[in-house]
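>>> Sequence plus predicted model, see below.
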Amino acid sequence: MTLDPDQLGRSKSDLAETLRRLRLEAGLTGDRLSVRCGISQSKISKIETGKLTPTLVDVERILRALGAPAALVREVSSLARTANTEWQDKRASWRRGIEKRQAELASLESDATELRYFLPAMITGLLATPEYIRASLSHSPGDRTIVVGRKLERQAALYDESKSFTFLLTEQAVKWALLPPQAMAVQIDRLASLTHLPSVRIGVIPYGTLITRGPMNTFTVYDDRLATVESFTGRLAFRDHRDIQRYREIFSIFEESALFGDEARGLLGEWAMMYRE
C-alpha cells in the first residue's frame, strides 16, 4: 500500500463511489444487497454516501454479495485499506493549536482499556516529568505552558486500575539526554517509581538485546481498534483490523525481549546513577 497523503484523503470518497457503482451495475437495490451480505440497509447507505468508512471485512462481504471477480476484490480491498488509514500532518496540528492534540489523546486514552506504547527514541509524555515535557516541546509553536499542563493532566489515567498500560522503552529512549544530567536522573527515577502502579507495566530493552526486528518507529496501539505511528512530519492512524493486528504482533516481539519488574528497576537505577555520577 502506497501511503500518499493526498491519496489517503481521497480514498474514502473513491471507495464510497466505487461500491455504489458496483451495486448499480449489478442491478441491486440497497435493500437487496443488505439481505445478500448481512449488513443493514442503513449502514450500506452510509457507506455509499461516504458518511461511514467500511472495514475490510464489510467491503469483502459486499463484494462477495455482488459476485465480484477476484481481481476486482483485490483492487477494491486495497482501496478500502487505504481508506482506513489517516494521515495527520504535524503542521496542521500546530495551526489548530497543539493543546487540541492533547484533548484528542486524552479522549483516546479515556476510551481505551488496553494501551500499548513502543518507544524506541524518547520517553512519552505520560511518563515524563514536567521538565522533560517542557524540553520536548522546545521546537513546538504556541503556548507551551498550556500544553505542559494538559500532558500532566493526562497522566491521571495511569492511576485508573480499570485500564492496562504497557510501555516498552529501548535503552536509547531512556538515556536520550533531553535534559541536564541531574534532571535526567530524576526522570529515570520517575520511570522506576511508575513500575509499581497496578495498571502500568514498563519494560526496558537494553543495548545488546538480540531482536530480529528493527525499532523503526514510535507507535501506540489502542485496544484492537486503532494504531498510530509517529514520524517527524506527522502521524499515521490505522483503523483496519489487519494493520492493527500486525502492530500488536510486532509489539509482542519486542515485549518478549523486554525486562520488567525488579530487572527493569535495577537497570533504571543503574542508568539514573550514571547521570548522577
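That came through, no problem.
>>> C-alpha only now, for contacts and for neighbours.
Will do.
>>> in the stretch 1-150 of the chain, which spans are helices?
Applying DSSP state H, counting those that start in this stretch to the stretch 1-150 of the chain gives helices spanning 5-25, 30-37, 41-48, 56-65, 70-83, 90-96, 98-111, 130-136, 144-154.
>>> The second one: how far from the chain's middle?
On the basis of Cα atoms, centre = their mean, to the nearest Å, helix 30-37 is displaced by 34 Å from the centre of the chain it belongs to.
>>> got the angle between it and helix 5-25?
Here the directions of helix 30-37 and helix 5-25 differ by 100 degrees (axes from the mean of the first three to the mean of the last three Cα atoms, to 10 degrees).
>>> Which neighbouring elements make contact with helix 30-37?
helix 41-48, helix 56-65 (3 or more Cα pairs under 8 Å, 6 or more residues apart in numbering; DSSP states H and E).
>>> of those helices, which approaches residue 245 most closely?
helix 56-65 (13.2 Å; Cα to Cα).
>>> quick one, that closest one and helix 30-37 angle?
100 degrees.
>>> counting contacts, what elements does helix 56-65 pack onto?
In terms of contacts (3+ Cα pairs under 8 Å, 6+ apart), helix 56-65 is packed against helix 30-37, helix 70-83.
>>> okay, these in a markdown table with mean neighbour count next?
Shown next, in a markdown table, are those (neighbours: other Cα atoms under 10 Å):
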| stretch | mean neighbour count |
| --- | --- |
| helix 30-37 | 17 |
| helix 70-83 | 18 |
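>>> Skip the chain neighbours and tell me the closest residue to the residue most central in space within the chain.
Residue closest to the mean C-alpha point of the chain, counted by Cα atoms, centre = their mean, is residue 228 at 2.2 Å. Nearest residue to residue 228, sequence neighbours excluded (Cα to Cα, 6 or more residues apart in numbering): residue 237, at 4.4 Å.
>>> Check it against this one:
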Amino acid sequence: MALEPEQVGRSKADLAEMLRVLRKQAGLSQARLAARCHISQSKVSKLETGEVTPSLVDAELILRAVGAPPALVAEVTALARLANTEWQAVRSSWRRGLDKRQAELAALEADAVELRYFLPSMITGLLATPEYIRASLDHVPGDTARTVARKIERQVVLYDTSKRFTFLLTEQAVRWAVVPPPVLAVQLDRLVSLSQLSNVRIGVLPLSTPITRGPMNTFTVYDDRLVTVENFTGRIVFQDARDIAEHLEIFDQYERHALFGEDARDRLREWASCYR
C-alpha cells in the first residue's frame, strides 16, 4: 500500500469504522469480541471510536475473531500499518520554524533511554560542531540562528549517563564536504572526543567494508517504540511494532560491520589528517 501523506489522518477513522462494521457483520457484541481476542471490552470500544489506534497485532486478533476473508485481511492490515504511520513534510517544518522541530526532537530524546541513529549521508546535529550545523542549514529559507542555537542546546543530552546512544555513520556521512577541509577536520576531532563518553558509541562504516545491503535512508530508533525515517521532502514516523522491529534488524545488520572504539577513532583521525 503506497503511503500518500493526505491519507494518513483519514486512515485512522476509516480503520475504526471498518473494525466496528466487521464486528457487527459477524454478529458479535463488543464483550464477545473482547473475550475472543483476550482484550478488555473498553479497549474494543476505544478501537472502534478511534480513541485508540489499533496496532497490527490488535487488527489481526480482531480479523481472526470475526473470520475475515484473506482479501479483507490484507486491506485492513495495510490500513492498520498506515494508521500507525505519520508523515511530516519538511516544508511544513520550515513554515512552523525549525526551532520548533528542535523542541520536538528534544522531547523525543528526553523520553527515550536507548537511542540509535543510522547516518548514511551526513553527521547529525547532536554530534556536529556549530560551523557544521550552520553550513548544513544553508539551503533552509529564513534566519536559522535560533535553529542553530537549539541544535547546540540539544547536545547536552549526550552527557546524560542514564541514556545510551549508538551512532552508525558511513564514510560518506563522515567525509561529505559540508564545510571546508580544515573545518571538517575539527568536526572529525569532535567525533573522536564524543566517542569516548561512556554512554556514547560511535561506529563508522568505511567504504571498503563489504556490505551487500546499500544504505538508503537516515533513520532514528527511540527505544523500541518509535522510528523516524528522513528523506529530501520530509520524514515518516513509524509507531507500529513490526516497522520498528524491521528497522532494529536493519540497524543490527550494519552495526555488526561497523568499527567502534579505538578502531573507529583511528579511522576518524586518519580521515581528519587528510583535511589538515
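Sure, I can see it. Quick caveat: nothing in here was measured; it's all calculated off a predicted structure.
>>> Make CSV out of the helices and strands packed on helix 30-37 of the first structure and add distance to residue 80 of the first structure and mean neighbour count.
Formatted as CSV, those follow (distance: least, Cα to Cα, whole Å; neighbours: other Cα atoms under 10 Å):
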stretch, distance to residue 80 of the first structure, mean neighbour count
helix 41-48, 11, 18
helix 56-65, 6, 19
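>>> now for these, which one comes closest to residue 148 of the first structure?
Closest approach to residue 148 of the first structure among those (Cα to Cα): helix 56-65, 38.4 Å.
>>> quick one: contacts of the closest one?
33, 36-37, 39, 73, 76-77, 80-81, 240-241 (Cα atoms under 8 Å, 6 or more residues apart in numbering).
>>> any idea how far residue 193 of the first structure is from residue 90 of the first structure?
Separation of residue 90 of the first structure from residue 193 of the first structure (Cα to Cα, to the nearest Å): 32 Å.
>>> Could you do residue 236 of the first structure as well?
Distance, residue 236 of the first structure to residue 193 of the first structure, using Cα to Cα: 31 Å.
>>> now swap in residue 14 of the first structure and tell me
For residue 14 of the first structure, the distance to residue 193 of the first structure - Cα to Cα - is 50 Å.
>>> neighbour count winner among those two?
More neighbours surround residue 14 than the other of residue 14 of the first structure and residue 193, with 18 against 12 (other Cα atoms under 10 Å).
>>> Which residues lie in contact with the closest residue to that one other than its chain neighbours in this structure?
Leaving aside its chain neighbours, residue 14 of the first structure sits nearest to residue 79 (7.9 Å; criterion: Cα to Cα, 6+ apart). Residues in contact with residue 79 of the first structure (Cα under 8 Å, 6+ apart) are 11, 14-15.
>>> need the residues you listed in TSV with distance to residue 154 of the first structure, can you?
Converted to TSV, these look like this (distance: Cα to Cα, whole Å):
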residue	distance to residue 154 of the first structure
11	33
14	37
15	36
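>>> wait, which of those is closest to residue 181 of the first structure?
Once Cα to Cα is applied, the member of these that ends up nearest residue 181 of the first structure is residue 11, at 47.9 Å.
>>> residues contacting the residue lying closest to the closest one once chain neighbours are set aside?
Sequence neighbours aside, residue 83 is the residue nearest to residue 11 of the first structure in space, at 5.0 Å (criterion: Cα to Cα, 6+ apart). Taking Cα under 8 Å, 6+ apart as the criterion, residue 83 of the first structure is in contact with 8-9, 11-12, 15, 53.
>>> ditto for residue 51 of the first structure
Here residue 51 of the first structure is in contact with no residue (Cα under 8 Å, 6+ apart).
>>> Mind doing that once more with 10 Å?
Neighbouring residues of residue 51 of the first structure by Cα atoms under 10 Å, 6 or more residues apart in numbering: 12-13, 16, 43-45.
>>> just the helices in the stretch 151-276 of the second structure please.
Using DSSP H, counting those that start in this stretch, the helices of the stretch 151-276 of the second structure run over 171-175, 181-194, 241-255, 261-274.
>>> So residue 28 of the second structure sits against residue 34, correct?
Yes - if you go by Cα atoms under 10 Å, residue 28 of the second structure and residue 34 touch, sitting 9.5 Å apart.
>>> Neighbours of residue 163 of the second structure, how many?
The burial count for residue 163 of the second structure: 17, using other Cα under 10 Å.
>>> what do we get in the first structure for it?
With TM-score structural alignment as the criterion, the equivalent of residue 163 of the second structure in the first structure is residue 163.
>>> Grab the nearest non-local neighbour of its match.
Distance criterion Cα to Cα, 6+ apart; nearest residue to residue 163 of the first structure, sequence neighbours excluded, is residue 113 at 4.7 Å.
>>> same check, this time on residue 17 of the second structure
Nearest non-adjacent residue to residue 17 of the second structure, counting by Cα to Cα, 6+ apart: residue 48, 6.2 Å away.
>>> That neighbour and residue 86 of the second structure: what is the separation?
As judged by Cα to Cα, residue 48 of the second structure and residue 86 of the second structure stand 20 Å apart.
>>> And stretch 254-265 of the first structure, how far out from the chain middle?
Taking the mean of its C-alpha atoms, stretch 254-265 of the first structure sits 22 Å from the chain's own mean (Cα atoms, centre = their mean).
>>> Could you tell me the end-to-end distance of it?
Start-to-end span of stretch 254-265 of the first structure (Cα to Cα) is 18 Å.
>>> cool, and stretch 25-38 of the first structure?
20 Å.
>>> next one: stretch 166-180 of the second structure
Chord length of stretch 166-180 of the second structure, first to last residue, is 27 Å (Cα to Cα).
>>> Would you indicate which residues of it are buried?
Buried residues in stretch 166-180 of the second structure, defined by neighbour count with 16 or more other Cα atoms under 10 Å: 166-175, 178-179.
>>> between these, which is nearest residue 199 of the second structure?
Nearest to residue 199 of the second structure, judged by Cα to Cα, of these is residue 166 at 8.5 Å.
>>> Surely that closest one and residue 117 touch.
Yes - between residue 166 of the second structure and residue 117 there is a contact at 6.3 Å, judged by Cα under 10 Å.
>>> Identify the contacts common to those two.
Residues within reach of residue 166 of the second structure and of residue 117 at once, by Cα under 10 Å, 6+ apart, are 202, 220-221, 251.
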